[in-house]
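Undergrad: sequence plus predicted model, see below.
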Amino acid sequence: MTGPPAYERAMQYRASKEDGSMSLVVFLLFSMTGTTWCQVSCLNGEGKSVDWFIVYKLPKGKDYLYLDKSTQSWQNAQVDVDSNSSPVYQTVNQLYDGNATEAGDVAFVLYNDEPPNSPHYDSICGHTKGVVMLDGTGGFWLVHSTPHFPPSVPGPFAWPHTALRYGQSFLCVSYGFDQFGDIALQLRYNEPDHYSCQVGAQLKDKLPDLQALCAKTKLQVESATRVVELTSSAGKTFRSFAKTHRFDDDLYVHLVAPNLKSSLYLESWVHGVGVFDSNCSGEFCVCRVSSISLPSVAPFSSEEDHSKWCVSQTGGSPGGAWACVGDINRNRGEEYRGGGTVCTDDPAIWAAFAKATTSVEPCPAGPRDKNNNRGSCDCAVPACRGGYVGLPGL
């Protein structure tokens, strides 16, 4: 991202001039040319731009916890997740500013395998949910787990009544414009069901993969997975994992854990048919979280949670302090669907999720099946071999 938002540039120019009339002319020029006062980005509950944030919506209602660079740990929110003072509202509501979405230098895509106002569940497109919005300087990518959210453009913002019972997760990251070519290609690998998609005229030649995504042009590539490093607006590194339906395998066991070179504790949807047990069949285990405990919140079971996140077994070397937030689960049906997760090596984020992990499901003993879903429990993760013993470094 180059330089501050237009409003900040105007303020800096004004401060540098002793002639008050010159500063007034500058402000009028910015207003008359329609330049946005703040560039598109993740916003906190006060409407201020942040490099990234994580929201954990709690089960049974609209309460949530918030985490960003400035907090360094979970903070209990004082408002509901659908309040106009919540970061989810502030960020997503940028889509519903008619002036912004009609501009020639704005692009956006809203995607969800359970779109709003649709009684049908799409089991063919990717199991993936999110929002991308950007202008000619940068924007945000919000990865989340909430069905029927957000409303299609032009809005208005609303929280679905179907999203009250279970926990949900959100990861928002602000990126400079140069990152959105990679992000658009990741989305094409994810094979999303998008229901609002637009690329402004000034951006069409610069974002061919986003154009192709909106047009639902089939991706013609040999590889069934793609892993890419993304750099946030403030220079923080995130690692995005994406798979197409042709991967036909467990994203976490066969792509994320080997790539991160770490065993994982993973929280994902445990209802439905074909849910996978903890897996200790390979060099790195993927152990299913069974209960969660968050600050000032009564512990709850994974059966009450629809969020999708994981943390590395250790919070440092070897392996790194990895934490991931995504949109795909561990079950047989989702092996042959697109989807992904976004990870970062950050001790504070790792600790926030690791401390929330109060118990995990032991690996079952026995022979492996064709999906490597049962192993010999021979990996060096005590919690996965029976009985939770706590995470190292906490």
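TA: That came in fine, so what should we check first?

Undergrad: can we go C-alpha only for contacts and neighbour counts from here?
TA: Will do.

Undergrad: which residues touch Pro362?
TA: Contact analysis of Pro362 by Cα atoms under 8 Å, 6 or more residues apart in numbering lists 278, 287-288, 383-387.

Undergrad: helix, strand or coil for it?
TA: coil (DSSP: H, G, I helix; E, B strand; the rest coil).

Undergrad: do you know how far it is from Ser263?
TA: To Ser263, Pro362 is 13 Å away according to Cα to Cα, to the nearest Å.

Undergrad: which neighbours do the two have in common?
TA: By Cα under 8 Å, 6+ apart, the residues touching both Pro362 and Ser263 are Cys287.

Undergrad: in terms of helices and strands, where is the residue nearest the centre of the chain?
TA: Of all residues in the chain, the one closest to the mean position by Cα atoms, centre = their mean is Val143, 2.5 Å from it. Here Val143, judged by DSSP states H and E, is contained in strand 138-144.

Undergrad: C-terminal to that strand, what's the next element?
TA: strand 168-176.

Undergrad: here's the one I want to compare it with:
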Amino acid sequence: MYLMDSYIFSLYLFIGYTTIMLSPYLLYNFWAHLVCVVMGDSDSKTALWLTHSTPQFPLRRDVAGFWPSNGNDNAQTFMCVSLRYDDLKHNIRALPFDYDLPEDFHKELRDAELSPWRRSVLLTVAFTYFSLFSNANAWFILCAEGDLYLQLADHLKSDIKVQTWGRQKERTRNVQGKDHDVINIDEVKTDVGEWEKCNDHSKWAVTTSQNVHWTCIGDSNRSPSQSERPGGALCIKSKGVTDIFKGFINDWEGKGVKGSTAAAGSSNSKVACTPEDTSDDEDMDIDSD
């Protein structure tokens, strides 16, 4: 918890992105859907990028109220990546709802605080992080409008399976894209538990085409309301990581249906949310979708 609390000191940069209008610091009249935290230390020249699926986290810059009360209700995903301090200027040009930038921070980072959202794909750079993985592994951050996961499939040149919140009344079904398909995951099974789409709020995607090994941790669900605002994903190229996430998949929309019918939204999955479970209000409480 030390790193999460350390932003209160003057040497640290803190910027939070979210979907919910919680703070008077919000500068623009549209909503982004970037649920992440960026922290930087100007002395050590290091930074952390945390992307996750928990709505309203961090709730506020208050240690006592840092974690939202509803954060324990459903399954969530977190990915924390270390990067160079200088890389922040490429990655934080989005929509902050809360921030703490000391006056002595580098000018380009303070300028990034006020940069308007660029309403186009922001692919900046493919990173290699020697501190976490071998130099054969690449990272990139994708921010886009529309169906984030369809754009990921097109960019990665692969079919993908996607886990997102399953309680939307208008959850986007499987999509047969021009070149690649996007298939919804309905059930996840791990060594520590099983989650169906009705209680799994995690957001991630994994490539399924042969010899394509990408895993992405996202912040957007799949619904029309989500497609109207920007969302993002942090992706890693690693066969080991991809194999692990593929192993989590226990059921998916269209399982057992071959060819284009499965990709076009046909589902014979045993997983179905009951009407009382299907609620946009639940998403509004935790992440507005």
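TA: Cool, the structure landed. Note that the structure is predicted; figures quoted are calculated from it, not measured.

Undergrad: quick one on the thing from earlier: residues in contact with the aligned partner of the residue nearest to the centre of structure 1 in structure 2?
TA: Matched across to structure 2, Val143 of structure 1 falls on Thr51, judged by TM-score structural alignment. Contact criterion Cα under 8 Å, 6+ apart gives 35-37, 78-80, 217-219, 233-234 as the residues in contact with Thr51 of structure 2.

Undergrad: in strands, which of the contacts of Pro362 of structure 1 fall?
TA: Under the assignment DSSP state E, those contribute 287-288 to strands.

Undergrad: select only the buried ones of the contacts of Pro362 of structure 1 in PyMOL?
TA: Buried members of these, defined by 16 or more other Cα atoms under 10 Å, are picked up in PyMOL with:
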select buried, resi 278+287+288+383+384+385
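
Undergrad: the residue lying closest to Asn135 of structure 2 once chain neighbours are set aside: neighbouring residues, count only.
TA: Closest residue to Asn135 of structure 2 apart from its sequence neighbours, by Cα to Cα, 6 or more residues apart in numbering: Thr128 at 5.8 Å. Residues lying near Thr128 of structure 2 (other Cα atoms under 10 Å) number 18.

Undergrad: and Thr128 of structure 2, what pairs with it in structure 1?
TA: By TM-score structural alignment, Thr128 of structure 2 lines up with Thr231.

Undergrad: in which helix or strand would I find its match?
TA: Per DSSP H and E: strand 225-231 holds Thr231 of structure 1.

Undergrad: buried ones in that strand?
TA: 225-227, 229-231.

Undergrad: ok, now stretch 142-160 of structure 1?
TA: Under 16+ other Cα under 10 Å, the buried positions of stretch 142-160 of structure 1 are 142-153, 157, 159-160.

Undergrad: same question for stretch 92-109 of structure 2.
TA: 92-101, 105, 109.

Undergrad: what of stretch 203-223 of structure 2?
TA: 203-208, 212-223.

Undergrad: show me the residues you listed that map onto strands.
TA: 204-207, 214-218.

Undergrad: how about those residues in TSV, adding distance to His155 of structure 2?
TA: Output for these, formatted as TSV (distance: Cα to Cα, whole Å):
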residue	distance to His155 of structure 2
Trp204	16
Ala205	13
Val206	13
Thr207	11
Trp214	11
Thr215	13
Cys216	12
Ile217	15
Gly218	15
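
Undergrad: of all those, which two lie farthest apart?
TA: Thr207 and Gly218 (13.6 Å; Cα to Cα).

Undergrad: what lines up against His271 of structure 1 once you look at structure 2?
TA: Alignment note (TM-score structural alignment): His271 of structure 1 maps to Arg167 of structure 2.

Undergrad: make sure I have this right: that match is in a strand.
TA: No. Counting by three-state DSSP, Arg167 of structure 2 falls outside a strand, being coil.

Undergrad: give me the number of residues near it?
TA: Neighbours of Arg167 of structure 2 (other Cα under 10 Å): 25.

Undergrad: pick the one among the ones in strands among the buried residues of stretch 203-223 of structure 2 closest to Thr18 of structure 2.
TA: Nearest to Thr18 of structure 2, judged by Cα to Cα, of those is Gly218 at 12.6 Å.

Undergrad: all helices of the stretch 201-350 of structure 1, in order?
TA: 208-214, 251, 257-260, 332-335, 347-356 (DSSP state H, counting those that start in this stretch).

Undergrad: cool, thanks, talk later.
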